[in-house]
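Participant: Give me a model of this one.
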Amino acid sequence: MRLNHLDLHVPDVARTVAVLTEHFGFRQEFARDGLVVLRDDASLELVISEPVPGFGTTDQLSIGAATYHIGFIVDVPEVVDEIYVRLGSADVQLARPPRAIRGGWLFYCTIPGGIQVEVGCRSIPA
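Facilitator: Purely as a prediction, here's the structure:
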């Protein structure tokens, strides 16, 4: 068995898709009313969609922002730093600059839709 896809519900699908395609290496594969399917070079399928009434019993947007994040990994700390600088002019909210956390070098940001994103590598710069 393998994970087939992730579906993230956001209030503005177009804004979220724009950041993911422009800055995180996804390409759009399919779109229909309120739903876009993205894929990356490793064949990860990420669905960005409007909230669906009846899925769960609470506000999906509020609980989602408080309970999950998605993570991207790169090979070297310098790429983490480059991505952080590049995102400075993007439609994202940057938290602290990259730093050493749990044996890696990483930072967090929030993209449209209230999705927290981690970008990091497993090594710490010398």
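Participant: contacts, neighbours, all on C-alpha from now
Facilitator: Noted.
Participant: Mind listing residues that contact the strand or helix carrying Gly71?
Facilitator: Element membership for Gly71, per DSSP states H and E: strand 69-73. The contact list for strand 69-73, computed with CA atoms under 8 Å, 6 or more residues apart in numbering, reads 115-122.
Participant: Flag every buried residue along stretch 79-98.
Facilitator: By 16 or more other CA atoms under 10 Å, the buried positions in stretch 79-98 come out as 80-81, 83-84, 87, 92-94, 98.
Participant: Format these as TSV; extra columns: secondary structure.
Facilitator: Formatted as TSV, the buried residues of stretch 79-98 follow (DSSP: H, G, I helix; E, B strand; the rest coil):
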residue	secondary structure
Val80	helix
Asp81	helix
Ile83	helix
Tyr84	helix
Leu87	helix
Val92	coil
Gln93	strand
Leu94	strand
Pro98	coil
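Participant: and which of those is nearest to Met1?
Facilitator: Val80 (31.5 Å; CA to CA).
Participant: picking up where we left off before, looking at the contacts of strand 69-73, spot the one nearest Arg15.
Facilitator: Using CA to CA, these come closest to Arg15 at Ile115, 11.7 Å.
Participant: Let's see this one next, to set against the first:
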Amino acid sequence: MKINHLDLQVADVQATVLHFERLFGLTLESSRNSPAVAIMSDGEGFTLVLQRRNEGETYPERFHFGFLVEDPDRVRAFQALAKSEGFDVSDVIENGRGTLSYLRMPDGLLVEVSNQRRRTHVTEAPTSSST
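Facilitator: Reported below is the predicted structural model:
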């Protein structure tokens, strides 16, 4: 099973489209003129749908979604770009999970960009049987 799309409710559809194009490299697949809905693609099979949210609707405080990048330097480059453009972005965090940074979009949506540390699987050595 593979995730197909994510549908997010945002305050300003077209402003959010511009942020996702510039910061995350997504491509707009629908009309640039619609104030109500936008369909975006990552070019690898994932679709992001942005819809205008109803007044007063908000996400739970810790709700977020994330993008994976190839290496820690991409996380650092993303964080620097977002910071230079005046976004509310966390410092780069390095922990047991990897390297990550969180961006708070202008309407409150939280987005994570991370490079996950490779996990190693421990396997037990085969036991020898005596003959």
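Participant: Give me the TM-score for this pair.
Facilitator: The TM-score (TM-score structural alignment, normalised by the length of the first structure) is 0.80; 116 aligned residues with a CA RMSD of 2.1 Å.
Participant: thinking again about what came up before, the second structure: matching residues for the strand holding Gly71 of the first structure?
Facilitator: The aligned range for strand 69-73 of the first structure in the second structure is 64-68, by TM-score structural alignment.
Participant: The matching stretch against the first structure, how far on average?
Facilitator: Following superposition, stretch 64-68 of the second structure is found to deviate from the first structure by 0.7 Å on average (mean CA distance after the TM-score superposition for the first structure).
Participant: what about the nearest residue to Asn4 of the first structure once chain neighbours are set aside, distance to His5 of the first structure?
Facilitator: In space, and not counting its chain neighbours, Asn4 of the first structure is closest to Glu45: 7.1 Å by CA to CA, 6 or more residues apart in numbering. Distance, Glu45 of the first structure to His5 of the first structure, using CA to CA, to the nearest Å: 5 Å.
Participant: who's more crowded, those two?
Facilitator: Legend: neighbour count by other CA atoms under 10 Å for Glu45 of the first structure and His5, higher for Glu45 (20 against 14).
Participant: Aligned to that one, what sits in the second structure?
Facilitator: Per TM-score structural alignment, Glu45 of the first structure is aligned with Thr47.
Participant: go on, Leu94 of the first structure?
Facilitator: By TM-score structural alignment, Leu94 of the first structure lines up with Val89.
Participant: In the first structure, mark out all the helices, start to finish.
Facilitator: Taking DSSP state H, the helices of the first structure run over residues 13-23, 60-67, 77-87.
Participant: The first one: which residues count as buried?
Facilitator: For helix 13-23 of the first structure, the neighbour count (16+ other CA under 10 Å) marks 13-14, 16-20 as buried.
Participant: and of those, the nearest to Asp33 of the first structure?
Facilitator: Val13 (10.1 Å).
Participant: show me the contacts for the counterpart of that closest one in the second structure.
Facilitator: Using TM-score structural alignment, the partner of Val13 of the first structure in the second structure is Val13. Residues in contact with Val13 of the second structure (CA under 8 Å, 6+ apart) are 34-38, 50-52.
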